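S.K.: below is the sequence, then the predicted model.
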Amino acid sequence: MPILIAVLAAAAPLFAMASESWGLVPCALCLWQRWPYWVAAGLALLAALLPGRARPLLLGGAILAVLVSGGIGVLHAGVEFGWWPSPLASCQAANTSSGAAASVEDLMRSMAAAAGPAKPCDAATFLIPGLPVSMAAMNVLYALGLAAFAFTVLRKEARA
């Protein structure tokens, strides 16, 4: 079961990366939500490889990492709804360069902007047209579901 948890944890950022090939553009908070899933996948893989006392601790760490991503998703959804501003300065400094530069300095500034996030964090990204659930909100739901599943696995293993 820890292998399945690792696969499901890795599936979230892999799906988000695949959505970029469909034309969806991530913001800085979108990118931040991916890292805890990678941590969770690594911890779950270690739990599969290291039986014994370390296993429940590693699975617990994986659950915590998934919940951290869900927490970032809640923060991101709040930014999208305008409930609070983003804590990341890069969320407001999304690339707005037109590509036309009047001087070398303007060109350098536009190049620096292009290296940053492609869109502001308060611009919600919707995967399914007509469904008013942003990718950030979908991440919250997925994180809660995965954490609940992993917690169930952890409890069953503790009883065995």
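M.R.: Alright, I've got the coordinates.
S.K.: could you use CA atoms for every contact and neighbour count after this?
M.R.: OK.
S.K.: list the buried residues of the longest helix along the chain.
M.R.: Criterion DSSP state H: the longest helix present in the chain is helix 54-81. Of all the residues in helix 54-81, those buried under the rule 16 or more other CA atoms under 10 Å are 55-56, 58-80.
S.K.: where along this structure do the helices fall?
M.R.: Listed in chain order, the helices of the chain (DSSP H) span 2-21, 28-49, 54-81, 89-92, 104-114, 135-159.
S.K.: picking that back up, what packs against the longest helix of the chain?
M.R.: Under the contact criterion of 3 or more CA pairs under 8 Å, 6 or more residues apart in numbering; DSSP states H and E, helix 54-81 touches helix 28-49, helix 135-159.
S.K.: run the chain-centre distance for the first one.
M.R.: Same thing as helix 28-49. Here helix 28-49 shows a centroid-to-chain-centroid distance of 9 Å under the convention CA atoms, centre = their mean, to the nearest Å.
S.K.: second structure for comparison follows:
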Amino acid sequence: MTRKNLMLLAAFGSFALLAGAFVFQALGYAPCKLCIWQRWPHGVAVGAGALVAVVGPLSLLGVVGALSAATTGAIGVYHSGIERGLWEGPTDCTGAGDGLSGMSGADLLSTDIPVDIVMCDEVAWAFLGVSMASWNALASFALALIWVAALRRS
């Protein structure tokens, strides 16, 4: 495969992962805060791929794509660790931490706070015992390798 085709393949992979995430959301699986964080680098990789299609396979675009894919993979590993209880996640989307300390009874009963928070430490859906965050991490690191392979092509 040519350098350009590898870059386009990797960008399409990010596009497919993003599309899959939005399909799951449309099916009723609301994303948590970390799920949304994982989407942003995919968007950057798709943008890099779009630029590759227009201006050609510039090395800078390959670096941007590889770093984007690796970043979303790293966020996926972080998210997976939270889901498995290996470490604590952000207190605004997990059951960990002292999020209730310092709150009065009126604060706890207040109705002006969001009640539809999706928890980051709960697995919403898994395939073969592997969560969506874990699948995203695996696929994203594979995409990062494709971007790197593209960079190694002349």
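M.R.: Thanks, I have the structure now. None of these values were measured; they are calculated from a predicted model.
S.K.: got a TM-score for the pair?
M.R.: After superposition, the two chains reach a TM-score (TM-score structural alignment, normalised by the length of structure 2) of 0.79; 136 aligned residues with a CA RMSD of 1.9 Å.
S.K.: circling back to that earlier point, nearest to residue 120 of structure 1, out of the helices of structure 1?
M.R.: helix 89-92 (4.9 Å; CA to CA).
S.K.: and the closest one, which stretch of structure 2?
M.R.: Aligned using TM-score structural alignment, helix 89-92 of structure 1 spans residues 91-94 in structure 2.
S.K.: hmm, residue 33 of structure 2 is touching residue 118, no?
M.R.: Yes: with contact defined as CA atoms under 8 Å, residue 33 of structure 2 reaches residue 118; the gap is 7.5 Å.
S.K.: where do the contact lists of those two overlap?
M.R.: residue 93 (CA atoms under 8 Å, 6 or more residues apart in numbering).
S.K.: against residue 157 of structure 1, how distant is the counterpart of residue 50 of structure 2 in structure 1?
M.R.: Taking TM-score structural alignment, the alignment pairs residue 50 of structure 2 with residue 45 from structure 1. Distance, residue 45 of structure 1 to residue 157 of structure 1, using CA to CA, to the nearest Å: 16 Å.
S.K.: for the two, work out which one has more neighbours and name it.
M.R.: Each of residue 45 of structure 1 and residue 157 has its neighbours counted (other CA atoms under 10 Å); residue 45 has more, 22 against 12.
S.K.: quick one: contacts for the residue minimising distance to the centre of structure 2?
M.R.: With distances taken as CA atoms, centre = their mean, residue 38 lies nearest the centre of structure 2, 1.8 Å away. Residues near residue 38 of structure 2 by CA under 8 Å, 6+ apart: 72, 73, 75, 76.
S.K.: corresponding residue for residue 26 of structure 1 in structure 2?
M.R.: With TM-score structural alignment as the criterion, residue 26 of structure 1 matches residue 31.
S.K.: so that match sits against residue 25, correct?
M.R.: Yes: taking CA under 8 Å as the definition, residue 31 of structure 2 is a contact partner of residue 25 at 6.7 Å.
S.K.: show me which of these two is the more surrounded one.
M.R.: More crowded of residue 31 of structure 2 and residue 25, by other CA under 10 Å: residue 31, with 18 against 12.
S.K.: coming back round to it: my read: the match of residue 50 of structure 2 touches residue 2, true?
M.R.: Yes: counting by CA under 8 Å, residue 45 of structure 1 does reach residue 2; the two are 6.4 Å apart.
S.K.: so what sits against both of the two?
M.R.: When CA under 8 Å, 6+ apart defines a contact, no residue borders residue 45 of structure 1 and residue 2 alike.
S.K.: quick revisit: most tightly packed of the helices and strands packed on helix 54-81 of structure 1?
M.R.: Highest mean neighbour count among these (mean count of other CA atoms under 10 Å): helix 28-49, with a mean of 22.
S.K.: tell me the buried residues in stretch 9-23 of structure 1?
M.R.: Residues of stretch 9-23 of structure 1 classed as buried: 9, 10, 12, 13, 16, 17 (neighbour count, 16+ other CA under 10 Å).
S.K.: still on that earlier bit, could you export the helices of structure 1 as JSON lines, including distance to residue 126 of structure 1?
M.R.: Shown next, in JSON lines, are these (distance: least, CA to CA, whole Å):
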{"stretch": "helix 2-21", "distance to residue 126 of structure 1": "11"}
{"stretch": "helix 28-49", "distance to residue 126 of structure 1": "12"}
{"stretch": "helix 54-81", "distance to residue 126 of structure 1": "11"}
{"stretch": "helix 89-92", "distance to residue 126 of structure 1": "18"}
{"stretch": "helix 104-114", "distance to residue 126 of structure 1": "23"}
{"stretch": "helix 135-159", "distance to residue 126 of structure 1": "6"}
